[in-house]
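Asker: have a look; sequence and predicted model below, questions after that.
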Amino acid sequence: MKYQKSAIAIVDDVFEAINEAWQEDPGLIVRETGRVLSVGEGIARVDGLPNVLTDELVRFSSGSLGLTYNLDPKEIGVILLDDEHTIEAGEEVFRTERVLEVPVGDSLLGRVVDSLGRASDGKGNIRHFDYYPVERPAPTIMSRISVDTPLQTGIVTIDALLPIGRGQRELILGDRQTGKTAIALDSIINQKDSGVICIYCAIGKQRAEVNRVIADLQKYGSMEHSIVMSASSSVPVGLQYIAPYAATSMGEYFMEKGRDVLIVYDDLTWHARAYRELALLLRRPPGREAYPGDIFHIHARLLERSTHLKKELGGGSLTALPIIETQAQDISAFIPTNLISITDGQIYLSPSLFRKDVLPAIDVGKSVSRVGGAAQLPAYRMVTGELRLAYSQFEELEAFSRFSSRLDEDTREQIQRGRRIREVLKQDQFNTLEVFEQIGLLVAVTEGLFDRLELQQVSSACEVIREYMSQEMEPIRIKISEGKQLSEDEQRELTESLKNVLQQNFPIEKSEEVTEDADR
């Protein structure tokens, strides 16, 4: 494969060739230059460069790089991509006549890189064979097809009630420390044997947090199929701004090769703040909450690049899981509202559920998946409709029961069933479930097989069913994994088998049977 140089490497070669030519023949060399007027806080103001273009890569005489952004009549606003302390006022600036590019390819898998694609994991340089521009147009409508393949996260609540399809954009939002990153990590770890390429883009996070994510991916064997892009809070704000676009370009390379990609933006709250900081420093007119007027556009043009391509273009997909942080559960705030309107659904994490130790703390009532249902495996459809209805009714009745001590028998049964559904949907982090394990649990809870068990026995019963589904029922297990619909006879067989297993492991004591007969 032919090795291709990046825009940065080409710029280095050009300047080296100019210097060598000048030393051999110190004649006249025509070169468009500018001069730094001021520098600070991640931006530089430059005079000169009359023909420079917007989003063009420029180089300072000290070797640092910048991205032109404001083209005012008297000066140019440049976003710095390197440490500002290496740049001084009066320094020369040169055009490169190139746009910013990042490396792409299989050599990035298993590596940690910065926003420019440079290795930052101490494992040496990465040899690249292709480069993509950071800013690329989104695929056209005629290049896309509908979402028809599920992206299994291994989380029962999401796969059953809020399914995500390959090519979908599903927003994860919630207050600070409610488990947003945990859901994204579980989704990446569950793709270990699915062939899905995963990209984790950390924006504005502390280095310790990013290191923990990398350690978890390595621990569970998911780093081999993943790329981690780190634009932590300690790097220049310009690198934080371009990070999600650079990560998307890396994902688009695989998508255009016909592969499926999952990309996590953690999180776009810090991306919006980074852009607001740059815009205010560049003296762009502020709007609501001091954000510039095009704050919606910067996220729309990013997320519109996620799609499912038609087969003639490779049939690959790019699934986006953007993360956003809310304040005091306010999902109607400016940035969350923007992202909700752009994406194809949202997963809302409730602080109150988190405090009750209901993990993952997904509020099913405020969460929705607008296109994932069309891509859900058929085996889920036989249980999820009844499950969602029963769980929604339970949440309403549970709130109502706090104000009333007199409840009829049907209401008490619905509340008891709902509490068992909630226990089944509880799931520890890094404990992802296979599809057939999820189906076994969902069939058991919807058929009322847990109703006779004590609430504290439900978690043990779930482990029994998971083990049984992994070791027995091979024909049904294979059919579920292949995405085929179970017949009515197979559904009855599965229900009876699970009922017998629970009776064997959790027999009813005779004293309880006598008490029940006496009550009758």
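Answerer: Structure's in. What do you need?

Asker: contacts, neighbours, all on C-alpha from now
Answerer: Noted.

Asker: which residues of the stretch 301-450 of the chain fall in helices?
Answerer: Secondary structure of the stretch 301-450 of the chain (DSSP state H, counting those that start in this stretch): helices at 334-342, 351-355, 378-401, 409-425, 435-446.

Asker: looking at the ones you listed, spot the one closest to P133.
Answerer: helix 334-342 (23.1 Å; Cα to Cα).

Asker: counting by contacts, list what the closest one packs against.
Answerer: strand 171-174, helix 295-303 (3 or more Cα pairs under 8 Å, 6 or more residues apart in numbering; DSSP states H and E).

Asker: put this next to the first one:
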Amino acid sequence: MITKTGEQGLQMAELTINADDVRNALNEFAASYEPGNAERVEVGRVTAASDGIARVEGLPSVMANELLRFEDGTLGLAQNLDVREIGVIILGDFTGIEEGQEVHRTGEILSVPVGDAFLGRVVDPLGQPIDDLGEIKAETTRALELQAPGVTQRKSVHEPMQTGLKAIDAMIPIGRGQRQLIIGDRQTGKTAIAVDTIINQKANWASGDVSKQVRCVYVGVGQKASTIAAVRQTLEDHGALEYTTIVASPASDPAGFKYLAPYAGSAIGQHWMYGGKHVLVIFDDLSKQAEAYRAVSLLLRRPPGREAYPGDVFYLHSRLLERCAKLSDELGAGSMTGLPIVETKANDVSAYIPTNVISITDGQIFLQSDLFNANQRPAVDVGVSVSRVGGAAQVKSMKKVSGTLKLDLAQYRDMQAFAMFASDLDAASRQQLTRGARLMELLKQASTRRSRSRTRLSPSGPVRRATWTTFRLRMSAVSSPSSWSTSSTSPPS
């Protein structure tokens, strides 16, 4: 009850509390309470945000790699789970995120949409289209951090993955499910080999045979946007875009996107692999992903190691490349072949990232800048390049024809270096140099100029015979491998 009294022009209210009224109100509230409608919500707050990284307090139950949603709708990825704070990679524009803003959990682990609708499209590391061709209807989603196939789930590599390049298919064969590194200095043709390999799958795709068709994923990390656009245009011009998905994270993207892009491409490929199909994934290139991961780790205040890389940089690439495999028959016999690309500086393969990736992969194709400058395309250094498991998948006829070709070229390179300082050479050495020069001319091949196994077999056959030393090379014949007949028993003349 409220009463009012007047004294010297002032009014004063007196409040009288009735215990029965309070009791009735509490009973009414208790009767209306329904436990099933109660919801527990964790809300965090931004304590700092800069350079694509945010620090958040107040989310004690957050999971590793869980998606978080900031107040302006931007997504973030939970990384560092400290006692009081969470280190978050901001997946988007971080300019609108300020200290004190609320952060909410989504309860979802970072995943990417997958499906056949992604063929012929260009997407970002989150699976969103960036080619202005409309939305993509995904079949399902797949987590980016997914366990690689186990030992019992795998099968040995035994099926060939033809690249269309004579130098590689003859001396450094690649099999389906293999991880073959392409390594070399900048501007030595690394991307060209990868793109040629994608284009060479066109005939298999046109056959309509699922056992022959190869779906391709090109992951461009840290490349110029114009370079990625040029790759897309090349694939489209040669009719290869219809079976290819491009995951693009250009140099202008935040470091977090460049770190996640290879995992997104791998997840898209794994969807097809576990569906019993064959996949080829190009990672162009992993050295830029490692640099992006180094930047993210330093911003998250993780302790640096050699060359300022974090201690788990080896695991960064091993858990990615181990997903490439040839699955057992029980799992559908699908495969995912990985062609990671790593850039070296001054042909130094003993640097930190190159040695890491070399130890993870099943072989490497080393591109020499000296060969590239000498107009040898592809500039493959056969003395350093090796394929550890591809020999079991090489076409038998190609294996028989190529024979000692790799050894002969390695000896030629050694003899060539020796001949630079020798004033006089014996007849056998001069013969070996002449023969090696002709072999090098035979292996020259212009970019996007594919050569099928059928046309590659005949020129290598005579190479092993003594008559090859008396053959006068004609450049017109060398530049047109499709004109060589597989039934001929003598070199082209």
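Answerer: Great, that's in hand. Computed from a predicted structure; not experimentally measured.

Asker: for the helices of the stretch 301-450 of structure 1, which one ends up most surrounded?
Answerer: Of all the helices of the stretch 301-450 of structure 1, helix 435-446 has the most neighbours on average by mean count of other Cα atoms under 10 Å, namely a mean of 23.

Asker: and that helix, how far out from the chain's middle?
Answerer: Using Cα atoms, centre = their mean, to the nearest Å, the distance from the centre of helix 435-446 of structure 1 to the centre of the chain it belongs to is 26 Å.

Asker: same check, this time on stretch 149-169 of structure 2
Answerer: In terms of Cα atoms, centre = their mean, the centre of stretch 149-169 of structure 2 is found 17 Å from the chain centre.

Asker: hang on, the earlier thing: V11 of structure 1 is nearest to which of the helices of the stretch 301-450 of structure 1?
Answerer: helix 334-342 (37.0 Å).

Asker: I'd like the helices of the stretch 301-450 of structure 1 laid out as CSV, including distance to S38 of structure 1.
Answerer: What follows is the helices of the stretch 301-450 of structure 1, written out as CSV (distance: least, Cα to Cα, whole Å):
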stretch, distance to S38 of structure 1
helix 334-342, 32
helix 351-355, 45
helix 378-401, 59
helix 409-425, 56
helix 435-446, 58
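
Asker: out of the ones you listed, flag the one nearest G77 of structure 1.
Answerer: Nearest of the helices of the stretch 301-450 of structure 1 to G77 of structure 1, taken as Cα to Cα: helix 334-342 at 25.4 Å.

Asker: what's that closest one in contact with?
Answerer: 171, 173, 269, 272, 288, 296, 299-300, 303, 324-326, 331, 346 (Cα atoms under 8 Å, 6 or more residues apart in numbering).

Asker: hang on, the earlier thing: highest average neighbour count across the helices and strands packed on helix 334-342 of structure 1?
Answerer: Of these, strand 171-174 is the most buried (mean count of other Cα under 10 Å), at a mean of 28.

Asker: the next helix or strand after it against structure 2, how far on average?
Answerer: For strand 171-174 of structure 1, the following helix or strand on the C-terminal side (DSSP states H and E) is helix 180-189. Mean deviation of helix 180-189 of structure 1 relative to structure 2 after superposition (mean Cα distance after the TM-score superposition for structure 1): 0.6 Å.

Asker: state the span of structure 2 onto which helix 180-189 of structure 1 is aligned.
Answerer: Mapped onto structure 2 using TM-score structural alignment, helix 180-189 of structure 1 covers residues 190-199.

Asker: could I get the contacting residues of the most centrally placed residue in structure 2?
Answerer: Closest to where the C-alpha atoms of structure 2 average out (Cα atoms, centre = their mean) is F283, at 2.9 Å. The contact partners of F283 of structure 2, taken as Cα under 8 Å, 6+ apart, are 218-221, 262, 338-341.

Asker: can you tell me how far it sits from K444 of structure 2?
Answerer: 25 Å (Cα to Cα, to the nearest Å).

Asker: same check, this time on D196 of structure 2
Answerer: Computed with Cα to Cα, the distance linking D196 of structure 2 and K444 of structure 2 is 14 Å.

Asker: circling back to that earlier point, how about the residue nearest to the centre of structure 2, nearest residue that isn't a chain neighbour?
Answerer: Residue nearest to F283 of structure 2 in three dimensions, not counting chain neighbours: P340, with 4.6 Å by Cα to Cα, 6 or more residues apart in numbering.

Asker: burial of the aligned residue in structure 1 for the one you found, as a residue count?
Answerer: Matched by TM-score structural alignment, P340 of structure 2 corresponds to P322 in structure 1. By the criterion of other Cα atoms under 10 Å, P322 of structure 1 has 26 neighbours.

Asker: my guess is P322 of structure 1 contacts L268. True?
Answerer: Yes. P322 of structure 1 is within contact range of L268, at 6.7 Å (criterion: Cα atoms under 8 Å).

Asker: what residues are up against the alignment partner in structure 2 of V102 of structure 1?
Answerer: Using TM-score structural alignment, the partner of V102 of structure 1 in structure 2 is V112. For V112 of structure 2, the contact set (Cα under 8 Å, 6+ apart) comprises 125-127, 141-144, 264, 267-268.

Asker: helix, strand, or coil at V112 of structure 2?
Answerer: Classification of V112 of structure 2 by DSSP: H, G, I helix; E, B strand; the rest coil places it in strand.

Asker: distance-wise, check it relative to P129 of structure 2.
Answerer: V112 of structure 2 is 12 Å from P129 of structure 2, by Cα to Cα.

Asker: common neighbours of the two, please.
Answerer: By Cα under 8 Å, 6+ apart, no residue touches both V112 of structure 2 and P129.

Asker: show the end-to-end separation of stretch 183-203 of structure 2, please.
Answerer: One end of stretch 183-203 of structure 2 to the other measures 27 Å (Cα to Cα).

Asker: so S287 of structure 2 is in contact with K345, correct?
Answerer: No. Taking contacts as Cα under 8 Å, S287 of structure 2 lies outside contact range of K345: 11.1 Å.

Asker: the more surrounded of those two?
Answerer: S287 (22 against 10).

Asker: map I141 of structure 1 across to structure 2 for me.
Answerer: By TM-score structural alignment, I141 of structure 1 lines up with V151 in structure 2.
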